[in-house]
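Q: only geometry, no sequence info:
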């Protein structure tokens, strides 16, 4: 039996911590999972958020905006020091809800911290659904 690549173990652990911190609604733990100068582009096309302090504030703003947020990883793909994860998300705010999907990519450094994360999802579609009058 071959042993698992240590780089893959670091990447898997970082991705697991990412989703665990979101499930716990712990912005500080989520940001601590990044390298000190780590960056998140969420969604891709928006200005990246860089550095743990800014990352923690960014994630806390999401938690504040959505009292209910369930982000569920569906499929994982690993290669070298990177990963891609397909996910589903359910959010609720102000009596409205939206369900959507996306894909995140991660690049993990030699210390097991996320150096770069990108989230691919359609923010405009989600915003339209949340703004629509719910029955």
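A: Nice, I can see it. Just so it is clear, the model here is predicted, and its values are computed rather than measured.
Q: all contacts plus neighbour counts: C-alpha atoms, from now on.
A: OK.
Q: And stretch 86-98, what's buried?
A: 86-87, 91-92, 97-98 (16 or more other C-alpha atoms under 10 Å).
Q: who's in contact with it?
A: Contacts with stretch 86-98, where a contact means C-alpha atoms under 8 Å, 6 or more residues apart in numbering, come from 65-76, 99-104, 126, 129-131, 133-134.
Q: Using PyMOL, define a selection of the buried residues within those residues.
A: A single PyMOL command selects the buried members of the contacts of stretch 86-98 (16+ other C-alpha under 10 Å):
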select buried, resi 66+69+70+71+72+73+101+102+103+104+126+130
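Q: one more structure, for comparison:
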């Protein structure tokens, strides 16, 4: 085992934020709302996308069990399928950022949200924050029939 500090010896497979992010995506792909909610810390939050949008007019995010449940119902729950296509992974501290895109299948259409998607884990390895940096306008322009 190396004596190097953790930031010079990142365990990419077992990093808490990587694991929390993977559990989140697996729950979404399985359409398992309860598993997705259980992955979050009690005070966990989602900002997807970051800032004001049709999902969050005030741009303050969705917090706690009720807020996260409502977010699922308004977004993930209305889709047929979500695909996570990430090209790059950047791990810093207790967070991981992925660069790539999320492909959404909804009502016979497909859209692609290109951006940066971050997951922050707390000391217990629970998901503390999920933040998605993607542009609504660009994503809407990508909308096409499936």
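A: Received it, and whenever you're ready, just let me know what you need. This is a predicted model, so every value here is computed, not measured.
Q: Among the contacts of stretch 86-98 of structure 1, which are located in helices?
A: The helices, defined by DSSP state H, take in 65, 126, 129-131 from the contacts of stretch 86-98 of structure 1.
Q: Greatest separation within those residues: which pair is it?
A: The most widely separated members of those are 65 and 129, with 14.9 Å between them, by C-alpha to C-alpha.
Q: Burial check on residue 19 of structure 2, number of neighbours?
A: Neighbour count of residue 19 of structure 2, defined by other C-alpha atoms under 10 Å: 20.
Q: What is the equivalent residue in structure 1 for it?
A: Matched across to structure 1, residue 19 of structure 2 falls on residue 13, judged by TM-score structural alignment.
Q: Ok, residue 111 of structure 2 next?
A: Checking TM-score structural alignment: residue 111 of structure 2 goes with residue 98.
Q: those strands in structure 1, which residues are they?
A: With DSSP state E as the definition, structure 1 shows strands at residue ranges 34-41, 49-50, 68-79, 82-93, 96-108, 114-120.
Q: could you dump these to CSV with distance to residue 19 of structure 1?
A: Shown next, in CSV, are the strands of structure 1 (distance: least, C-alpha to C-alpha, whole Å):
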stretch, distance to residue 19 of structure 1
strand 34-41, 13
strand 49-50, 18
strand 68-79, 7
strand 82-93, 10
strand 96-108, 11
strand 114-120, 13
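Q: among those, which is nearest residue 27 of structure 1?
A: Going by C-alpha to C-alpha, the one of the strands of structure 1 nearest residue 27 of structure 1 is strand 34-41, 11.4 Å.
Q: so what's the residue sitting nearest the centre point of structure 2 up against?
A: Nearest to the geometric centre of structure 2 sits residue 130, at 4.9 Å (C-alpha atoms, centre = their mean). Residues near residue 130 of structure 2 by C-alpha under 8 Å, 6+ apart: 45-48, 117-120.
Q: could you redo the last one with a cut-off of 10 Å?
A: With contact taken as C-alpha atoms under 10 Å, 6 or more residues apart in numbering, residue 130 of structure 2 is in contact with 17, 20-21, 24, 40, 44-50, 61-62, 95-97, 117-121.
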